[in-house]
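Novice: Fold the following, please.
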Amino acid sequence: MPAWLAFALVALAFAAAATWVSRRLLDTPVGWVRCLVASLVVFSLSIPLVFWMLEQSHVYADGKFLVAWPIVAVISALILGWVFAIVVAVIVVSEFLVPTRPMRNPIAVIRDAIRRRDRARRYAQILVIASRHGIGLYQNRARGYSDELPEALVRALNEAGVTFVKLGQVLSSREDVLPPQFIKALSTLQMDSTPIPWAEAEAAIRQELRRPLEEVFAEVDQTPIAAASVAQVHAATLLNGARVVIKIQRPRARAQVTTDLDILERLAADAERRTEWARDYGARALAAEFARALREELDYRVEAANTEMIRGAIERSHSPTLNIPTVYRDLSTSRMLVLERADGIPFGRLTPDALPPEAAHRVVEGVVDSVFEQIAVRGVFHADLHAGNLILARDGTVTLIDFGAIGIIERSVRRLLAPLLVAIANDDDVSTTDIILLLCAPVSGGSVEQTILQHDIGAILTRVANAQVGENVFSALIDVLRRHRLAMPPSLLLVFRTLISLEGSLRRLVPGYDMVGRGLSRAPHIALQLASPRAVALSIQAQSAIVAEQLRRLPRRIEGITQALQDGTFQVRVRALESADDRRWLDSVLGEVTATLVGIALVATGFFLAVSDVGPEITEGVPAFSFLGSVLGLGGMLLLLRSLSGAFRRRAPGR
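Specialist: Here you go, the predicted structure:
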């Protein structure tokens, strides 16, 4: 057999054995290729050095071993052990520097590459838009920004598209986060957009129907009655004569929103890493919640379910004023919604003389009563009551449209919301402050000066109670909470923002209408509905069952405690290290620390023995102390590698 072939076979055998042992020792998914390459390189480089050392030790010369075969075997084993230790050390260092990553699915790799390309392209577009509108240039040393920045930001968001317009609209409701100048500017954001051509809209409708339009609709108006960045709406008539509207999603809207949300979530994570204010307000959580809500808005099946839920709440409240359009579920999909057409005039186009004063007051009071009951009693409400989403019919009824955004308030918050309304209506600053402190928490675990907070709230209540024209107490309360760095529950903040928007819509029909006064006057009625005999009886029944079960178990627990005290077996568990897993973890750490210390001691001892040139010799040129030092050093090295394997196991995911 040629020498080169024998060398190659030995190298491959050593590499395979070293790779297998290294992977078992480290107990982590170290790559086979990495281990094989490291083993072959170390073995190939070490062989010339090994033969040189054997020649210097007079163990090998002229192609022959000069000592007995047992000694050759012992020395060879020692040399292979050191080569193996060096291989494992190289693998460990390479793993710490560049951890092995699992082989990815080629399809996922291509998909991620496409997403990175789209994200980079979108980043460039956003930067160009921001630069065009001067974002970042409007600086002011006193406040950090100039008066032109809010308007410039609005222009940039409008041009950036649907995701950023939606983001601006959401931020416009966060009076607890942004200054009033930004809130006012962002409130002007609109979703209006240039309509897509009818041919493109028709193709999208046909794709969702999976059949020709003529088989479903007797007529479809090719000119949209509304167009936004996400969708546009066409009037149509079904074959049975029913008048409907078709809300069809723009074909490329979802792809753009997906890319934009990816960018926003990355920016929020980066902001939390770099800035304290982002960590205080939970930028990542806010971005994730915004992304979830926007993805739901893109799924019109969610909007259809929201519509039916609000219909149920209004029907239970027996409101004669509000109507909800019928959803044609069999014609609706995730990208298309077919609804009953709402006849009438949007509040945004109303003039103060649209109705006689008495009729106008009846309409707006009916809307207020129904919305307050939805919020405080039913716990579900339309969360986007701007003037375009309220349609006034000729008979004086109001139809709500566009249920992409709704609010849900859990009963525990509603139990405090009704007393809050009563306290505000009663000009009770003490109760209002106490309830707000129960509902809100300081940002980042800070503290609140309760006396100052109560003074500020009392000033608001007094001003509202004595104002000639109704002032929106909810907007003023949000401003106070922002100054005192109190974080309001998102659901309650959405309630206040919805009521602020509703008041502006109702004043289109009745200028100067005091919606807050009307709502607060209904607060006692709402509190009575929440405290109805049936609701109180059911709550008492549930709480009584819980208390009865706890009392039933109490004697047995008391008996167990007294028996343990009598027997001297009473124990108090300490949470720290109480579980077996915690104790095993501590044992493993202590064992690794001990092994590391012993390994360091063996390596140090082996080094001093290896450089010693005194004492007996095993063979000519091979001192026994040097040989023993090499053995001890190898043992110490293996112990250190064992400790490193424990570090790998703790670092591995899922451990």
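Novice: can we go C-alpha only for contacts and neighbour counts from here?
Specialist: Noted.
Novice: Would you verify that residue 337 is located in a strand?
Specialist: Yes: assessed with DSSP: H, G, I helix; E, B strand; the rest coil, residue 337 lies in a strand.
Novice: For it, give me its contacts.
Specialist: 246, 247, 248, 300, 301, 304, 327, 328, 331 (CA atoms under 8 Å, 6 or more residues apart in numbering).
Novice: ok, which stretches of the stretch 351-500 of the chain are helices?
Specialist: With DSSP state H, counting those that start in this stretch as the criterion, the stretch 351-500 of the chain has helices at 357-373, 411-425, 429-439, 450-466, 473-483, 490-506.
Novice: Between these, which one is closest to residue 126.
Specialist: Counting by CA to CA, residue 126 lies closest to helix 490-506 out of the helices of the stretch 351-500 of the chain; the figure is 28.5 Å.
Novice: how big is the angle separating that closest one from helix 411-425?
Specialist: Relative orientation of helix 490-506 and helix 411-425, computed by axes from the mean of the first three to the mean of the last three CA atoms, to 10 degrees: 50 degrees.
Novice: what's helix 490-506 packed up against?
Specialist: Helix 490-506 sits against strand 406-408, helix 473-483, helix 515-521, with contacts defined as 3 or more CA pairs under 8 Å, 6 or more residues apart in numbering; DSSP states H and E.
Novice: Now show me the structure for the sequence below, then we'll compare the two:
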Amino acid sequence: MLLRETFESLGTTYIKLGQFIASSPSLFPDEYVEEFQKCLDKTPALPFRFIRDTVEAELGRPLEDVYAWVDPQPLASASIAQVHAARLHNGDDVVIKVQKPNVRNVLLTDFNFLYFAARVVEMLTPGLSRSAVSGVVEELQGSMLEECDFRQEADNLERFNEFLNMTQNTRAVAPTPYREFSTARVLTMERFFGVPLTNLEILRQHVPDPAETLITALNTWFSSLMLCDFFHADVHAGNLMLLRDGRIGFIDFGMVGHMRKETWEAMARFFDGIGRGDHRLVAEAMATIGMTREKVDVDALARDIERFQDKLANLDPTSLLEGGRHDREVNRLLLDIVHIGEHHGIRFPREFALLLKQFLYFDRYVQALAPELDMFADTRVDIFATLDQLH
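Specialist: Purely as a prediction, here's the structure:
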């Protein structure tokens, strides 16, 4: 608890490092993963004058020349950026994502120090790989610096919409970026109006069949694993919206994941095994996905997986989508799966944990919104279609 609170007090770099720990159960002890799950990316809002100064410096013109109106009260304030509602002179409603001052310099300085400290620890610790810790620091630095370049996020938005057009998917959408009003530190994009998929009361009142809404989100996300260059790696609470026109809005593409064909093929077998209740198939897939020098006792692993699935089936879905509790529940399930693998000598790559965490988020959505829906048995859910297209 003290370490997590210290990270939060140290600011941007350490908050993000804490979130990295929370999402990497294959790399860190479970007590750290659980505690850092509470590491918040919410910070006090900056005064609007800082937002104005950044936008004007980045776009090279007065704020009023670009926007007809900007709400000085932010929609959200996180460690890297602050988001404000606005309207362009042509009447388009937009949101402006504005990077906070000196974020990139702070990240570079902090991570250079962390990398140096990690190398010292590796040299002084017998038996520790020369890149065990520093490699993690390098990976995190690369992903965070990429997150600081809003041009990359604009690319992600455009590529995701291109993927939707290519697959003729008219039931999902991502915000359109306005390139002429965007830079590395300012991102102007289309504003979506609707409700998060976690707003159970409104969804149940106004959506005749919540299962159909979920199926759209599921099919879109699963198809992106193989037909898009990346997948949305943060489909928690507020990042999936039911829009007023009935489409599903995917927002916040700052965090994305990249999936190798071989990993998804093994994950497909993993999910297929869960759907069939074939614990041996699940065990074989886990042995393929994981990295191990030992021969895995697949039968013993299958028995442990069967006990885990019994636990999963007995969970109470009530209020699983309520903020922090939802995240902790997902993380606990993820830790359980990682522990089962480690008990059998399997160490999973981080991409497995990242992908599986999104799947568990969707599983929570299903249990809370449409508990009658079986993702694996319902023919409307096409988890493996894209995989079939590759063979």
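Novice: one step back: mind checking the helices and strands packed on helix 490-506 of the first structure for the one nearest to residue 47 of the first structure?
Specialist: helix 473-483 (72.6 Å).
Novice: tell me the angle of the closest one relative to helix 411-425?
Specialist: Using the same axes, to 10 degrees: helix 473-483 of the first structure against helix 411-425 is 110 degrees.
Novice: What's residue 123 of the second structure aligned with over in the first structure?
Specialist: Residue correspondence to the first structure (TM-score structural alignment): residue 123 of the second structure is matched to residue 273.
Novice: which residues does that match contact?
Specialist: By CA under 8 Å, 6+ apart, the neighbours of residue 273 of the first structure are residue 279.
Novice: you'd agree residue 381 of the first structure is up against residue 375?
Specialist: Yes: using CA atoms under 8 Å, residue 381 of the first structure is in contact with residue 375, at 5.7 Å.
Novice: returning to that earlier point: among the contacts of residue 337 of the first structure, which are located in helices?
Specialist: 300, 301, 304 (DSSP state H).
Novice: ok, now which ones touch the first one?
Specialist: Going by CA under 8 Å, 6+ apart, residue 300 of the first structure touches 332, 333, 334, 335, 336, 337, 404.
Novice: Just name the closest of those residues to residue 627 of the first structure, please.
Specialist: Ranked by distance to residue 627 of the first structure (CA to CA), these are led by residue 334 at 76.6 Å.
Novice: mind checking the SS state of the closest one?
Specialist: Quick answer, by three-state DSSP: residue 334 of the first structure is coil.
Novice: tell me, how many neighbours does it end up with?
Specialist: Neighbourhood size, residue 334 of the first structure [other CA atoms under 10 Å]: 17.
Novice: hang on, the earlier thing: include distance to residue 598 of the first structure and mean neighbour count when you put the helices and strands packed on helix 490-506 of the first structure into TSV, please.
Specialist: Shown next, in TSV, are these (distance: least, CA to CA, whole Å; neighbours: other CA atoms under 10 Å):
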stretch	distance to residue 598 of the first structure	mean neighbour count
strand 406-408	62	20
helix 473-483	59	18
helix 515-521	76	20
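Novice: how about TSV for those, with distance to residue 455 of the first structure added?
Specialist: Formatted as TSV, these follow (distance: least, CA to CA, whole Å):
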stretch	distance to residue 455 of the first structure
strand 406-408	31
helix 473-483	10
helix 515-521	21
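Novice: Tell me which of the ones you listed sits nearest to residue 632 of the first structure.
Specialist: helix 473-483 (67.6 Å).
Novice: by how many degrees do the closest one and helix 450-466 diverge?
Specialist: Using the same axes, to 10 degrees, helix 473-483 of the first structure lies at 160 degrees relative to helix 450-466.
Novice: got a list of contacts for helix 473-483 of the first structure?
Specialist: So helix 473-483 of the first structure is contacted by 175-177, 453, 456-457, 460-461, 464, 487-488, 496-497, 499-500, 516 (CA under 8 Å, 6+ apart).
Novice: Closest one to residue 397 of the first structure out of the residues you listed, please.
Specialist: When these are compared against residue 397 of the first structure (criterion: CA to CA), the nearest one is residue 499, at 19.4 Å.
Novice: Cheers, nothing more for now.
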